[in-house]
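In: Could you look at this predicted model? Sequence included:
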Amino acid sequence: MHLDNFHYSVLGTNTEQRIVFVHGLMAFAANWRKIAGRLESEYQCLIYDQRGHGRSFKPESGYSPEVLAEDLDKITTELGWNKFHLVGHSMGARVAMVFANRYPERLQTLTLEDMGPDIQPESYKYYENMLNRVPTPFASKEDLKSFFDHEFLKVFTPKEDPKVLAGFLQANIEEKPNGQYDWRFSKQAIVDIVKEGHVKDRWLEVSSFKMPVLLVRGEKSHIFTREVFDKMLQINPMITGVEVPDTGHWVHYEKFAEFTDALRDFLESHKQG
């Protein structure tokens, strides 16, 4: 049973219209709950922790986009989800690109949130540095909060909105059985995912999409440039682009109402896809 390795939740009852949400780097299933909760009356929604993250298994290796896409195939196959809408954010969008290329017959639609197909081979160093600057484990919740309130920006200079990043990282630290506070994810897995995710670019996948694709960009994204966004729209007529104003990389977190509206409109127009 592949499913036993993963923490997941299924929301909603409409088995005719299903959505799978794939989270990004250092995230976990619950990051999608606000969005899925707004759609579960119309769609059955699957949210899950990818390997190396949250409460799913954390093997020492196997963190390429291909392996993560294979996980998605096995999970949905075991659940009996033969066809569905797929939504991926950031690293999860990278996985979704590979999945869409390998298993196109499984998808009604594809939604990619704030991620392009280019490679940045050195980008893992940024995340490695970030994680090494956070002195986990913390002895108490107070120590954890104090660090992010007063110390974090002294020891690390983020590319993202500092307040959003600090909140995101704190949400990824949980109380462990010994009473200390430590990461939900495997630090090594995070670094490996970024390294292996940038071994080759994904322009071939983007040009090959056969299903309707919604491409969402945060106007102030530090990850996904407008230039790459425009290029993706140009090379494949199946792609529709939406840019959400005054938001960064975590569009569905920072502007959840706008993101949900854009996603719902897109899905409504392709329900019989």
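Out: Perfect, thanks for sending it.

In: switch to C-alpha atoms for all contacts and neighbour counts from now on
Out: Will do.

In: how many neighbours does L165 have?
Out: By the criterion of other Cα atoms under 10 Å, L165 has 15 neighbours.

In: Identify the spatial nearest neighbour of it, chain neighbours not counted.
Out: P158 (7.9 Å; Cα to Cα, 6 or more residues apart in numbering).

In: so how far is L25 from that neighbour?
Out: According to Cα to Cα, to the nearest Å, P158 stands 15 Å off from L25.

In: Contact partners for A96?
Out: The contact partners of A96, by Cα atoms under 8 Å, 6 or more residues apart in numbering, come to 22, 69, 86-88, 110, 112.

In: Now go through those and say which are in strands.
Out: Taking DSSP state E as the definition of strands, these contribute 22, 86-88, 110, 112.

In: that older thread, how close does the residue nearest to L165 sit to D143?
Out: From P158 across to D143, the span is 21 Å (Cα to Cα).

In: hmm, back to that, determine which two of the ones in strands among the contacts of A96 are furthest apart.
Out: Pairwise distances across the ones in strands among the contacts of A96 peak at 11.3 Å for V22 and L110 (criterion: Cα to Cα).

In: Now for the two: what residues contact both?
Out: Listed as contacting both V22 and L110 by Cα under 8 Å, 6+ apart are 86-87, 96.

In: hmm, back to that, just say helix, strand or coil for the residue nearest to L165.
Out: The three-state assignment at P158 reads coil, by DSSP: H, G, I helix; E, B strand; the rest coil.

In: And here is the other one:
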Amino acid sequence: MERREQQGLPIRYADRGDGPALVLLHGFMGSADYWERVVPLLEGHFRCIVPDLLGHGASEAPEGPYTIERLADGVFRLLDELKIEQAVLLGHSMGGYTALSFAERYPERLSAFGLIHSTPLPDDEAGREKRTAVAERVLREGVRPFVEQSAPNWFAPDNAKRMTAELDRVLEIGFGTNPRGAAGAALAMRERPDRKRVIRDSKLPVLLIAGGEDGIAPPEKAFAAENPRTTKRVIEGAGHMSLFEAPQELARQIASFAESL
């Protein structure tokens, strides 16, 4: 996906299509390219703004640790630079944590927000220890061993076996992550707070999408909070990566939600 660089911003982004603004945030070890199969299905009706979050893709990867708030502030600055007053903000996995931080502090800049294969829950103690181990490992070994080991688990088991081209693409994108950025982001996720109340207290429409076979953010975690304007959808047969496992269905759900606002 072609990226542009805004003068003075630490992040790069893609800007595709016309219509209401739809901001799509990728997950850990991803980039704007995570959305490369979804954006073509949306850009005929929406202006899709797709950044490489701090530390990922072609964006800057300064020394960490980062915070989820810092990632969200980068998105806020991007909307300011693009003079976008309001947008629908959707985040995949780590991007969902970022969307929640944005919605907590800048709700006036949103017409709606949502989580895709993500959760408002914080890490438990075991999860926090794993984040620390990941940060230490990628700084010690580089990102390749971690991505090779982890990426198959991001797909539903059957999909990991048969979707070899899709898995190879996720691996390729992951290998491009700067180890500093990966470590900084892992520690940011480790420190994120419980944000169930952001969803519960919000007056905005919320979209929650889960994969029926997601072992990382299963439906019970993805749907841990809701408000009266929440839309909940399960993509059956998908794991944590419906962006590659079921892009047409994911795009359909996003479009249906955004068009209903």
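Out: Arrived safely, thanks for sending. Remember, predicted model here, so these are calculated numbers, not experimental data.

In: still on that earlier bit, distance of the residue nearest to L165 of structure 1 relative to N129 of structure 1?
Out: For P158 of structure 1, the distance to N129 of structure 1 equals 10 Å [Cα to Cα].

In: By residue count, what's the longest helix in structure 2?
Out: Across structure 2, the longest stretch assigned as helix under DSSP state H is helix 125-141.

In: After the one helix or strand V170 of structure 2 maps to, which helix or strand is next?
Out: Per DSSP states H and E, V170 of structure 2 falls inside helix 164-175. Downstream of helix 164-175 of structure 2, the next assigned helix or strand under DSSP H and E is helix 179-190.

In: What is the corresponding segment of structure 1 for that next one?
Out: Using TM-score structural alignment, the residues of structure 1 aligned to helix 179-190 of structure 2 are 187-198.

In: how about the strands in structure 1?
Out: Counting by DSSP E, structure 1 has these strands, from start to end: 8-11, 18-22, 44-48, 84-89, 107-113, 173-175, 181-183, 213-218, 239-244.

In: Which elements pack onto the longest one?
Out: Strand 107-113 of structure 1 is packed against strand 84-89, helix 91-102, strand 213-218, with contacts defined by 3 or more Cα pairs under 8 Å, 6 or more residues apart in numbering; DSSP states H and E.

In: and those as a markdown table, adding distance to F148 of structure 1?
Out: Formatted as a markdown table, those follow (distance: least, Cα to Cα, whole Å):
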| stretch | distance to F148 of structure 1 |
| --- | --- |
| strand 84-89 | 24 |
| helix 91-102 | 24 |
| strand 213-218 | 25 |
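
In: how far away is the nearest residue to T136 of structure 1 once chain neighbours are set aside from D143 of structure 1?
Out: The shortest distance from T136 of structure 1 to any non-neighbouring residue, by Cα to Cα, 6+ apart, is to D182 (5.6 Å). Distance, D182 of structure 1 to D143 of structure 1, by Cα to Cα: 12 Å.

In: ok, the two, which is more surrounded?
Out: Taking neighbours as other Cα under 10 Å, D182 of structure 1 and D143 compare with D182 leading, 19 against 13.

In: wait, that one sits on E175?
Out: Yes - if you go by Cα atoms under 8 Å, D182 of structure 1 and E175 touch, sitting 6.6 Å apart.

In: In stretch 11-21 of structure 2, which residues are buried?
Out: 11-17, 20-21 (16 or more other Cα atoms under 10 Å).

In: Let's have the residues you listed in CSV, adding distance to P120 of structure 2.
Out: Formatted as CSV, these follow (distance: Cα to Cα, whole Å):
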residue, distance to P120 of structure 2
I11, 24
R12, 26
Y13, 25
A14, 26
D15, 27
R16, 29
G17, 30
P20, 26
A21, 23
